[in-house]
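>>> okay, sequence plus prediction incoming.
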Amino acid sequence: MGCTANDLVTALRAAAATVEEHRVELIQLDRAIGDGDHGENMDRGFKAVLAAFETNTPDSPSAVLKVVATTLISKVGGAAGPLYGTAFLRASAAVKDLDELSPADLGRALSAALEGVVARGKAEPGDKTMVDALGPAVQAAKGDTAAELLAAAADAAATGAEATVPLVARKGRASYLGDRSAGHMDPGARSTSLLLRAFAEVAAR
């Protein structure tokens, strides 16, 4: 059985809980090399996503992802709103007209999300951004089941996020710090890793 709209809503509820749980950590990571609002913005954005689901019950996976996209774009400040919003919007377009998502469909959605982030943020691997987590996740996203595919993606994203620590930022506010940006994990890479882990844990239930 594939991943339905209801399955996605369940996964996004788990993601919202994860963001809330790690809000302070994300604030601290962003305070070190950014303006300190990433955790607050992400938490506010995903709370708004949950509120949207209370009033709007999307009937397809694509519709679920589009609600997330439009909500994050309108509610999340900083770079995260446009970047995550674009990611979910591209993912939505990639699975249009499907009632259920196979593992291959999920992989295609992840790939489209990465393409959206790259197009919007103009970041490349090694720039110390969320691309450093999402890129490896897309490459690793393989498996016979959604749980296998998402677990592989989440593992790769976690490794990618850790790998941003020694990097010097070349994009975003952190790039203004130059060499001083080294030694800190990129908050966007960390939040990407957290979201994928939440999705994977729901799929494994």
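Cool, got the structure. Numbers count the residues shown, from 1 in each chain.
>>> CA atoms for contacts and neighbours, from now on please.
Fine.
>>> this structure: helices as residue ranges?
5-21, 23-33, 38-55, 61-75, 80-94, 103-121, 131-140, 146-162, 187-203 (DSSP state H).
>>> can I get the ones you listed in a markdown table with distance to Ala169?
Below are the helices of the chain laid out as a markdown table (distance: least, C-alpha to C-alpha, whole Å):
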| stretch | distance to Ala169 |
| --- | --- |
| helix 5-21 | 23 |
| helix 23-33 | 9 |
| helix 38-55 | 16 |
| helix 61-75 | 24 |
| helix 80-94 | 16 |
| helix 103-121 | 13 |
| helix 131-140 | 11 |
| helix 146-162 | 13 |
| helix 187-203 | 12 |
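>>> which one of those helices lies closest to Leu177?
Among the helices of the chain, the nearest to Leu177 by C-alpha to C-alpha is helix 23-33 (7.2 Å).
>>> tell me the angle the closest one makes with helix 187-203.
Interaxial angle, helix 23-33 versus helix 187-203 (axes from the mean of the first three to the mean of the last three C-alpha atoms, to 10 degrees): 160 degrees.
>>> and helix 23-33, what does it pack onto?
Applying 3 or more C-alpha pairs under 8 Å, 6 or more residues apart in numbering; DSSP states H and E, one finds that helix 23-33 contacts helix 38-55, helix 187-203.
>>> got another, please set it beside the one above:
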Amino acid sequence: MSAEQYFTALHAMAEAEMARLNALDAALGDGDHGTTLLRGLTRAKGAEDGARAKAFMRASGGASGTLFGLVLHEIEQHLEAGAPLAEGLARAEARICDLGQVKPGDKSMVDALSPAVAALQSGDLPAAVAAAEQGRDATVEMTARRGRAQYVEAGGKGHIDPGAVSLTMMLALLAETEGAA
């Protein structure tokens, strides 16, 4: 699958999931996570080869645009240039942890990304998706230590992290499309 096909499919997925992602985000933040992703992916979908993740970052804006853009950049490099996915996502994880001052257990997208990166060390993308799903689901019982969710009653405990949900969707789509290729 090409990066163009992946970003087109991801845009369609974000369009279909926008309301659900916004509702998940409304419980923990400002309720615009799905809208933000869709805005960035709309711009990325029309961008030139090699510039999709950057277009996403510019259009989506804010902290989440940058953080998700780091993941999308590595996926784009993997699809366009054959860059190793495990190394790229590990690099994205390190940058996200540094920029967001977050670590696993803080109730963020990193709770899905970190176990996925660890599972990818064996080169198994389906196992990475399963690990991301487990990490995503674990955020329900976590108390947020970063982001807007930390200010919600009980730090958002009892609610799933929307960033972990969308990160898992991105990886699942990649596994699905690479499996079909």
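Now that the structure is in, tell me what you want to look at. Bear in mind the structure is a predicted one, so any value in this text is a computation, not a measurement.
>>> if we can go back for a sec, give me whichever of the helices and strands packed on helix 23-33 of the first structure is most buried.
Mean neighbour count (mean count of other C-alpha atoms under 10 Å) peaks for helix 187-203 among these, with a mean of 23.
>>> mean per-residue distance, it versus the second structure.
For helix 187-203 of the first structure, the mean distance from the matching residues in the second structure following superposition reads 0.5 Å, by mean C-alpha distance after the TM-score superposition for the first structure.
>>> hang on, the earlier thing: can you add distance to Asp127 of the first structure and give the helices and strands packed on helix 23-33 of the first structure back as TSV?
Shown next, in TSV, are those (distance: least, C-alpha to C-alpha, whole Å):
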stretch	distance to Asp127 of the first structure
helix 38-55	18
helix 187-203	11
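>>> picking up where we left off before, nearest to Asp179 of the first structure, of the helices of the first structure?
That would be helix 23-33 among the helices of the first structure, by C-alpha to C-alpha, at 10.8 Å.
>>> quick one: contacts of the closest one?
Outside of helix 23-33 of the first structure, the residues within contact range by C-alpha atoms under 8 Å, 6 or more residues apart in numbering are 36-40, 42-43, 173-174, 177, 181, 184-187, 190-191.
>>> before we move on, back to that, for Thr18 of the first structure, which of the helices and strands packed on helix 23-33 of the first structure is the nearest?
Per C-alpha to C-alpha, nearest to Thr18 of the first structure of these: helix 187-203, 6.7 Å.
>>> quick check: angle from that closest one to helix 38-55?
40 degrees.
>>> in the second structure, what range does helix 187-203 of the first structure match?
Mapping helix 187-203 of the first structure onto the second structure (TM-score structural alignment) gives residues 162-178.
>>> can you check stretch 152-161 of the first structure too?
Under TM-score structural alignment, the match for stretch 152-161 of the first structure is residues 127-136.
>>> ok, the residue located most distally from the centre of the first structure to Ala11 of the first structure distance?
Taking C-alpha atoms, centre = their mean, the residue of the first structure most remote from its mean C-alpha position is Asp179, at 26.3 Å. From Asp179 of the first structure across to Ala11 of the first structure, the span is 37 Å (C-alpha to C-alpha, to the nearest Å).
>>> the residue nearest to Ala156 of the first structure when sequence neighbours are not counted: how many residues sit nearby?
Take Ala156 of the first structure and drop its neighbours on the chain: the residue closest to it by C-alpha to C-alpha, 6 or more residues apart in numbering is Ala137, 5.0 Å away. A count of neighbours around Ala137 of the first structure, defined by other C-alpha atoms under 10 Å, yields 30.
>>> how about Gly61 of the second structure?
Quick note: Gly61 of the second structure (other C-alpha under 10 Å) scores 17 neighbours.
>>> and it, what pairs with it in the first structure?
Aligned partner of Gly61 of the second structure by TM-score structural alignment: Gly77.
>>> list the contacts of the closest residue to its match other than its chain neighbours.
Closest residue to Gly77 of the first structure apart from its sequence neighbours, by C-alpha to C-alpha, 6+ apart: Asn41 at 6.0 Å. Listed by C-alpha under 8 Å, 6+ apart, the contact set of Asn41 of the first structure reads 75-78, 80.
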